[in-house]
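just need the structure, nothing else, for what follows:
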Amino acid sequence: MSALFPTYARWQLEPVSGEGALLVDSSGVTYLDFVAGIAVCNLGHCHPKVNQAVKEQVESLWHVSNLFQIKQQEQAAKTLTDYSVLDKVFFCNSGAEANEAAIKLARKATGKHKILSFHQSFHGRTIGSMSATGQSKVHEGYGPLLSEFEYLPYNDENALSDAVDSEVAAIMVEVIQGEGGVTPMTQAFADKLKEVTELHGCLLIIDEVQTGIGRTGTLFAYEQYGLSPDIITAAKGLGNGFPVGAMLGKEHLTPYFQAGSHGSTFGGNPLAMAAVNAVLKEVVTENLLEDVKKKGKWVINELIDFSKKMDEIVEVRGKGLMIGIECKHEAAPLVAALREQKLLVLQAGPNVLRLLPPLVVTNEQLEQAVEAVKNVFKSSTLLTQ
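Next comes the predicted model:
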C-alpha cells in the first residue's frame, strides 16, 4: 500500500529516463511524450544546456536567502522584462504561488477586492488561486472561498461589459483556457478587455502559466492579441521542470510590493535561476519561436483536414504547440488507446484531447503523433464508449 495521499489518478506507467520528446518507462518501453509534464518540459527532457547550467550551479551554491543579492535573479528578471511589456518580477515556486502574488498585488494596489475571472478557468489550488478558478469541481468540499470573485462566461463581450464597474480591482484571464478545454480567446473579446480595463481603471492580469515561455509561438500568448497587461504570471515551462514561478508587473505597481509586503523562502534561489536563465536563452535567442509557429500550424491544419472526414471530432483548436481536439464523446478511451500506441496525451475536460509536445519536437515525431491520432479516431469501437 502506498504511503502517498491518493490525490492523483496515476497511470500504470513509471518513467525512468527521457530525452527531448521521448520518455522511457521502467520496463524499457519508449513513448512519444505529448504531455511534457503538463506543458512544463518545453525544451524536452534532459535538455543538455539546461542540465549543464543546473549542474554547474549545484557545485557552486544552491540556496541562500532573498536577504542577499542574487545575480542570477537579476539576469532572469531582465530577460523577462526585456521581452515583455512588464517592468518588475517577483520569483516564487509555482504557478499557483505566482497567481497568489498577482491577486495580493492587485488588491493592495487598487484598494479594492473584487476580481472577475471566467467559467472553466484554472488558476491553481491554493485558497486564493482556487477562488479565482471558475470550476465548481475544484471548489468542492473546501468551504467558503474568497468571497469577492465573480465568474463570467468566457469570450462573452456583453457579459464582460455588464460586469465591470468602478468596484472591480482586476480582471484575471487566460489567453487560452488550458484545463478548461484548450479554448483560445477571440480577438473581439481581447479588444473588449482592453476597452473596459481602460474605461474603469481596473488591472488586467493574464495567467500565462501554461501558455507562456514559447508554448503558443511567442514568449507570452498575450502578444498575439495586442494586449498590454498590468500583471502576468508564469511557471511551468519557465524552469523546464525545475519548480519555479514568476509574477511580472508594470512599473506603476512597484510601490505596493516593497520590503515585507510579500515573500518566498525558496523563490528565485540560485539553482532555480540557473534553470530559468538557460531556458530563456534557448527560447528567445535560438529561433525556437518561429519554429513553434510553423510546427503548430502544420499539426493544426492536418488535424482540421482530418476532422472534416471524422464525424466524432467537433473542433480542432489552439495556437502553436498547445492543441485541443474536442470530441462528441468522452476523450478518456482515446487517451488510453493512444497510450497503447506509445503516444502520451492529456485530456482538457471530459471531451477534449490535449496535445502539448515539447517545443523541440521533431517534424518526424509530429508526423508520427498525428498518424497515431488519426488511427485511433478511425477505430470506431472507441467512439461510443
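
from here on, contacts and neighbour counts on C-alpha atoms
OK.

give me the most central residue, the chain.
Centroid-nearest residue in the chain: Q210, 0.6 Å away (criterion: Cα atoms, centre = their mean).

tell me which helix or strand that residue sits in.
Q210 is part of no helix or strand, with elements assigned from DSSP states H and E.

quick check, it in contact with K236.
Yes: using Cα atoms under 8 Å, Q210 makes contact with K236 at a distance of 6.3 Å.

now do the same contact list for G178.
Residues in contact with G178 (Cα atoms under 8 Å, 6 or more residues apart in numbering) are 121-122, 210-211, 348.

which members of these are the farthest-apart pair?
T211 and A348 (14.1 Å; Cα to Cα).

which one of those two is surrounded by more residues?
The neighbour count for T211 versus A348, taken as other Cα atoms under 10 Å, is higher for T211 (29 against 20).

these two touch, right, that one and Q224?
No: with contact defined as Cα under 8 Å, T211 does not reach Q224; the gap is 11.5 Å.

next, the buried residues of the strand or helix carrying K293.
Assessed by DSSP H and E, K293 sits inside helix 288-307. Of all the residues in helix 288-307, those buried under the rule 16 or more other Cα atoms under 10 Å are 288-289, 292-293, 295-300, 302-304, 306-307.

the structure of the following sequence is requested for comparison with the preceding one:
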Amino acid sequence: MTINTTNKELEKKDYSGVTDYIKKVLSIIEKDQITKEEAEWVTRETVDGFRENVNPGFLDYRKTVTKDKQFAAVEWSDSGSCFQDVNGKEYIDCLGGFGIYNVGHRNPKVVKAVTDQLNRQALHSQDLLDPLRAMLAKILAEITPGDLKYSFFVNSGTESVEAAIKLAKMHSDRTTFIATTRAFHGKSLGSLSATAKGVFRKPFLPMIQGFRHVPFGDIETMRRTFESCALVGEDVNAVILEPIQGEGGVILPPEGYLQQVRELCDEFGALLIFDEVQTGMGRTGTMFAAEGYGVVPDILCLAKAFGGGVMPAGAVVAKEEVFKCLFPNPFMHTTTFGGNPLACAAAIATIDVLIEEKLPQRAAEVGEYMLGKLREVGNEFPELVLEIRGKGLLIGVEFHTDEIGYEVSKGLFDHGVLVAGTLVNSKTFRIEPPLTISIEEVDKVIATFKQVLETLSEK
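Presented below is the predicted three-dimensional model:
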C-alpha cells in the first residue's frame, strides 16, 4: 500500500520547472561564447545557488565576492597558465587549484587521451581486467623512487592517505602512527587523524586512536617519541610526512631531516609514508620531492596533478613487502571509481608530458628565477613581508599578519593574478602556478606583486 501511494505522489510531482532550468544550463554549457546577458544570468545564479543550496559560508570566504554578496567573479574557461571569468577577464593562475595544473590548464595531450578513451569506454565493468590500470601501474613502478612497485588508484589526495594508513595497518599489528604539527593529510576521519590543524579536528574528536604529533623538523623529539612508544609496548607502525608542508605554509625540512627520519624508521622497524599529493609530479624540481632529498619511502601518496588537471585521480604506490598483505584478499580496500579508464588515460598522458617537456627540470629553473625575483621585491617592503621561501614552483610568501596577506592577495586578484590567500588564512599564501608558466607571465606576476605592495605601503 505504501509503495502505491509513493508512486502516485511521484506521478503528481511537476518537473516542468526544473526541466526548463536544466535545458537552459545545458544550452549554455555547449556554447563556446556566451552573451553579456547570459554572463549576468550565470553570475546571478551562481551567487544565489551558493547562498541557498551549496553553502553561504563560501560567499564570506571567497575574495572574489563583493561585500554585499550580490556579485562575484565566476570562473568559466581555462587554457595554458590562465583562466577566464564569465565576463572574459583573464587571470594568471598562481594558485593552480592548490597544485593540480602542473602540465597547464587543459593540456592538449591530456585532453586528447581522455577524449579518445571516452569515445571508446568511460568506466570499467569492475569484473573484467581493465588494461589502463595495469599499464599505469607499470609506468609508476618505473618512475617512482627505489623499489616502489605496486599501485592502488584512488580519486583524491585524502583517499590516497586513507589507503596508505589502512595498508600500513594491514602490514603490521602495530597501532601507533607519528605525524607532524602543521601537517595536512586530508579531512576524512582517518586522514584527519594525521592532519594537525585543530580547527579541522576539534568538531570530530576523538580521532582514530594511535596518532601522535611531533614538531616538523625536530628529529630529536621524533626519536624520543619512538623510544617512548617502544618502552610502553606501543611500537610505531609508520611515520607520515609531507616532504615539504604545503597547507602549513610551504615549510621546508631542515638539512638532512628527511634522511634522518628514514634512518629512524629503519632502526625501529617502522614504515615511512610520504604524502606527495602536493609535492609530486614535478612540482618541486624533481618528479617526486623524495628524489630531491635522496629518500625512498615505503609508501608514496599521489593525487592533485596526477590527473593532469583534467580528471580527479590519485595513487598509493608501495614496496612489494608492504603491499603484499593485500594479495590474499584484494577486496579489503576498494573504490568504485578509483583507477577508472578516463583517470588512468589522463595520468598516463600527464606523465608523458612531464617527461617529454622536462617540466620537473623547468620547475627547478623557473622556480629559482621566480623565488629570487619575489625576494628582491619582498626585501623592499620588510614592514609587510616577513619571509619568502620555496622549492621549485612551490613558493610561500609570509606576511606579518593575516590582514596584510589578505590585502595583498586581494590586490593581486584585482589585477589579474590568482594566489591562495583567503580571508581566514592569509599570513602565508602559496604560489603554485602551472609548471608551463612562461617567463613573461612570471615577470608580470612579479611586477603586479610590487605594484600591490607599493600601494599597500603607502596606505
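
can you give me the helices in the stretch 351-459 of structure 2?
359-379, 402-414, 439-458 (DSSP state H, counting those that start in this stretch).

now those helices in TSV, with distance to K391 of structure 2?
Shown next, in TSV, are the helices of the stretch 351-459 of structure 2 (distance: least, Cα to Cα, whole Å):
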stretch	distance to K391 of structure 2
helix 359-379	7
helix 402-414	21
helix 439-458	16
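
now, among the contacts of G178 of structure 1, which is nearest to E315 of structure 1?
Among the contacts of G178 of structure 1, A348 lies closest to E315 of structure 1 (Cα to Cα), at 13.4 Å.

distance of the residue opposite L289 of structure 1 in structure 2 once aligned relative to T436 of structure 2?
Under the alignment (TM-score structural alignment), L289 of structure 1 pairs with P360 of structure 2. Distance of P360 of structure 2 to T436 of structure 2, computed by Cα to Cα, to the nearest Å: 10 Å.

likewise F331 of structure 2?
From F331 of structure 2 across to T436 of structure 2, the span is 39 Å (Cα to Cα).

overlap in contacts of Q210 and K236 of structure 1?
Common neighbours of Q210 of structure 1 and K236, counting by Cα under 8 Å, 6+ apart, are 39-40.

for T448 of structure 2, which non-adjacent residue is closest in space?
Excluding the flanking residues, the one nearest T448 of structure 2 by Cα to Cα, 6 or more residues apart in numbering is L412, at 6.6 Å.

so which helix or strand takes in the counterpart of R107 of structure 1 in structure 2?
By TM-score structural alignment, R107 of structure 1 lines up with K169 in structure 2. If you go by DSSP H and E, K169 of structure 2 is part of helix 157-171.

that helix vs structure 1, average distance?
By mean Cα distance after the TM-score superposition for structure 1, the fitted helix 157-171 of structure 2 averages 0.5 Å away from its aligned residues in structure 1.

residues contacting that helix, please?
For helix 157-171 of structure 2, contacts defined as Cα under 8 Å, 6+ apart pick out 153-154, 175, 185-188, 190-191, 237-238, 271, 273, 275, 277, 299-304, 314-316, 322-323, 325-326, 333.

kindly report the same for stretch 429-447 of structure 2.
Residues outside stretch 429-447 of structure 2 that contact it (Cα under 8 Å, 6+ apart): 80-81, 92-96, 98-99, 101-105, 246, 249-250, 282-283, 359-360, 362-363, 366, 370, 373-374, 377, 393-398, 405, 409, 417, 419-421.

and that stretch, which stretch of structure 1?
Mapped onto structure 1 using TM-score structural alignment, stretch 429-447 of structure 2 spans residues 353-371.

counterpart of K391 of structure 2 in structure 1?
Counting by TM-score structural alignment, K391 of structure 2 lines up with K319 in structure 1.

what sits against the nearest residue to that match once chain neighbours are set aside?
Leaving out its chain neighbours, the residue that sits closest to K319 of structure 1 by Cα to Cα, 6+ apart is T216, at 5.0 Å. Residues counted as contacts of T216 of structure 1 (Cα under 8 Å, 6+ apart) are 292-293, 319-322.

cutoff 10 Å now
176, 210, 222, 224, 289, 292-293, 296, 318-323, 359 (Cα atoms under 10 Å, 6 or more residues apart in numbering).

pick the one among those residues closest to F149 of structure 1.
Nearest to F149 of structure 1, judged by Cα to Cα, of those is I176 at 20.0 Å.

what is the neighbour count of the equivalent of that closest one over in structure 2?
Using TM-score structural alignment, the partner of I176 of structure 1 in structure 2 is I244. Using other Cα under 10 Å, I244 of structure 2 is surrounded by 26 other residues.
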